[in-house]
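Novice: this is the structure alone, sequence omitted:
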């Protein structure tokens, strides 16, 4: 009985720590708080395409973020050309900093930057059978004098085939400090598991 209780607690802790999809690299144990309007994104939440078209409010709970930060928003395992799965960059926004405001206990961070790659909302293609797409948020400490490495400028502009691990190495980024993800599938009749 004691073993069952301990195993259950460990499983619950593992589930709570999962802020990116299973098998995705890089990962982090800190949840990035993401709000689309009043809807809080718990990791893996299924959302309607129409409700995630504007950039969300982001931040963290329980800690202050005193520096500048870089936010990457990517879709992992998206259907690309010829049915081949790929990664697409949906946003790469720099200069996030503390906004000195809270939303439901979240220490909000904001940016006025629209680049290096502006936000565009999830728009998964029609697939039969439907395939939920994982849209992943990763928050990084932004290095001083951050710039997109020359070898990644074309990919950041085209957005297709974005390799976050290689980008991190070439841009001098450390592991992400926080992450989160949501799921969207084709069509706008996707049922959400949370109603706001």
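Specialist: Received the coordinates, thanks. Since the model is a prediction, treat every value here as computed from it, not as a measurement. Residues are numbered from 1 along each chain as shown.
Novice: CA only for contacts and neighbour counts going forward, please
Specialist: Noted.
Novice: so where does the residue most central in space within the chain fall, helix or strand?
Specialist: What sits nearest the mean C-alpha location of the chain, by CA atoms, centre = their mean, is residue 137, with 1.1 Å. Using DSSP states H and E, the element containing residue 137 is strand 133-141.
Novice: I would like the residues contacting that strand, please.
Specialist: 20-21, 32, 44, 67-78, 122, 124, 173-185 (CA atoms under 8 Å, 6 or more residues apart in numbering).
Novice: give the contact list for the closest residue to residue 53 other than its chain neighbours.
Specialist: Nearest residue to residue 53, sequence neighbours excluded (CA to CA, 6 or more residues apart in numbering): residue 121, at 4.1 Å. Going by CA under 8 Å, 6+ apart, residue 121 touches 49, 52-55, 90.
Novice: filter the contacts of strand 133-141 to the buried ones?
Specialist: 20-21, 32, 44, 68-78, 122, 124, 173, 175-185 (16 or more other CA atoms under 10 Å).
Novice: residue 93 is in contact with residue 70, isn't it?
Specialist: Yes. With contacts counted by CA atoms under 8 Å, residue 93 reaches residue 70, the gap being 5.8 Å.
Novice: give the next helix or strand downstream of the longest strand belonging to the chain.
Specialist: The longest strand of the chain (DSSP state E) is strand 85-103. Counting by DSSP H and E, the next helix or strand C-terminal to strand 85-103 is strand 106-110.
Novice: all helices of the protein, in order?
Specialist: Using DSSP state H, the helices of the chain run over 2-17, 153-158, 164-171.
Novice: any chance of the ones you listed in a markdown table, with mean neighbour count and distance to residue 27 too?
Specialist: Listed next are these as a markdown table, based on neighbours: other CA atoms under 10 Å; distance: least, CA to CA, whole Å:
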| stretch | mean neighbour count | distance to residue 27 |
| --- | --- | --- |
| helix 2-17 | 11 | 10 |
| helix 153-158 | 16 | 21 |
| helix 164-171 | 15 | 11 |
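Novice: let's bring in a second one:
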């Protein structure tokens, strides 16, 4: 009986850890803690479970990590890294950087002290389904982005292509981040592929039920994303010409 219980516990622990990241990022680490993050849609906060589908409109504004009651070290600082590994499948993974935020803590208002290193670019897949993954790392003391990767953090509308092709494993190692302590991911299907795909908007809480994104920067964000994916196509075309 004890052996059966032990095997059941190990099976449950494995299942919990294996579900926090998509398969293509398992090499980075599969922490057992699910990172609780929410998206604000009007006055509603929308949360999501690992692997859940979200509408692109739900994820327009930057995600808000909710680290209180997470079981994490209350005296530590944490770094949030959100990436898209599915735009160009490679091994080891080469990803698009969607945001980097430092100085997060477990206090209820931790985001007030947070520092945005790479401002948020909302998901806007041009084809297929992408797994947008959020990693939480222990933040090293006196942390700074290694100089080799500073260009990946640039956020001006004219240079979004700098977010492409971050060598994720090398970056994590050179930045001294270690293995992630928590993670979560959600899926977004491109509009051209959405027919026949079951899509939800996460788990809402609050007084409003609208799924339309609001804010004063919606049009500018759309312009950034448009330039971003146009630049991606041009960059890939240039790479193909170089290879030929």
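Specialist: Now that the structure is in, tell me what you want to look at. Predicted model, so just to flag it, every value in this text is computed and none were measured.
Novice: joint contacts of residue 93 and residue 70 of the first structure?
Specialist: Residues touching both residue 93 of the first structure and residue 70 (CA under 8 Å, 6+ apart): none.
Novice: quick one: map residue 49 of the first structure onto the second structure.
Specialist: If you follow residue 49 of the first structure across to the second structure using TM-score structural alignment, you land on residue 56.
Novice: make that residue 151 of the first structure, sorry
Specialist: Match for residue 151 of the first structure (TM-score structural alignment): residue 148.
Novice: mind checking how far that match is from residue 108 of the second structure?
Specialist: 34 Å (CA to CA, to the nearest Å).
Novice: quick one: which of those two has more around it?
Specialist: residue 108 (12 against 9; other CA atoms under 10 Å).
Novice: surely that one meets residue 65?
Specialist: No. Residue 108 of the second structure lies out of contact with residue 65 (CA under 8 Å); the separation is 10.0 Å.
Novice: what range in the second structure matches stretch 164-181 of the first structure?
Specialist: By TM-score structural alignment, stretch 164-181 of the first structure lines up with residues 168-185 in the second structure.
Novice: what sits up against that stretch?
Specialist: 20-22, 28-36, 49-52, 92-95, 131-140, 143-146, 149.
Novice: buried ones from those, can you make that a PyMOL selection?
Specialist: Buried residues among these (16+ other CA under 10 Å), as a PyMOL selection:
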select buried, resi 20+21+22+28+29+30+31+32+33+34+35+36+49+50+51+52+93+94+95+131+132+133+134+135+136+137+138+139+149
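Novice: map residue 131 of the second structure across to the first structure for me.
Specialist: Checking TM-score structural alignment: residue 131 of the second structure goes with residue 134.
Novice: nearest spatial neighbour of its match, skipping sequence neighbours?
Specialist: Counting by CA to CA, 6+ apart, the residue nearest residue 134 of the first structure is residue 183, at 4.8 Å.
Novice: separation between that neighbour and residue 135 of the first structure?
Specialist: Applying CA to CA to residue 183 of the first structure and residue 135 of the first structure gives a distance of 6 Å.
Novice: neighbours around residue 236 of the second structure, how many?
Specialist: Residue 236 of the second structure has 12 nearby residues by other CA under 10 Å.
Novice: kindly report the same for residue 242 of the second structure.
Specialist: 8.
Novice: quick check: which element contains it?
Specialist: Here residue 242 of the second structure is assigned to helix 218-243, by DSSP H and E.
Novice: same for that helix, what does it pack against?
Specialist: With contacts defined as 3 or more CA pairs under 8 Å, 6 or more residues apart in numbering; DSSP states H and E, helix 218-243 of the second structure has no helix or strand neighbours.
Novice: buried residues in that helix?
Specialist: Applying 16+ other CA under 10 Å to helix 218-243 of the second structure flags 221, 224-229, 231-232 as buried.
Novice: how about stretch 57-71 of the second structure?
Specialist: In stretch 57-71 of the second structure, counting by 16+ other CA under 10 Å, buried: 57-68.
Novice: of all the buried residues of helix 218-243 of the second structure, which two lie farthest apart?
Specialist: Farthest pair in those (CA to CA) is 221 and 232. Separation: 16.4 Å.
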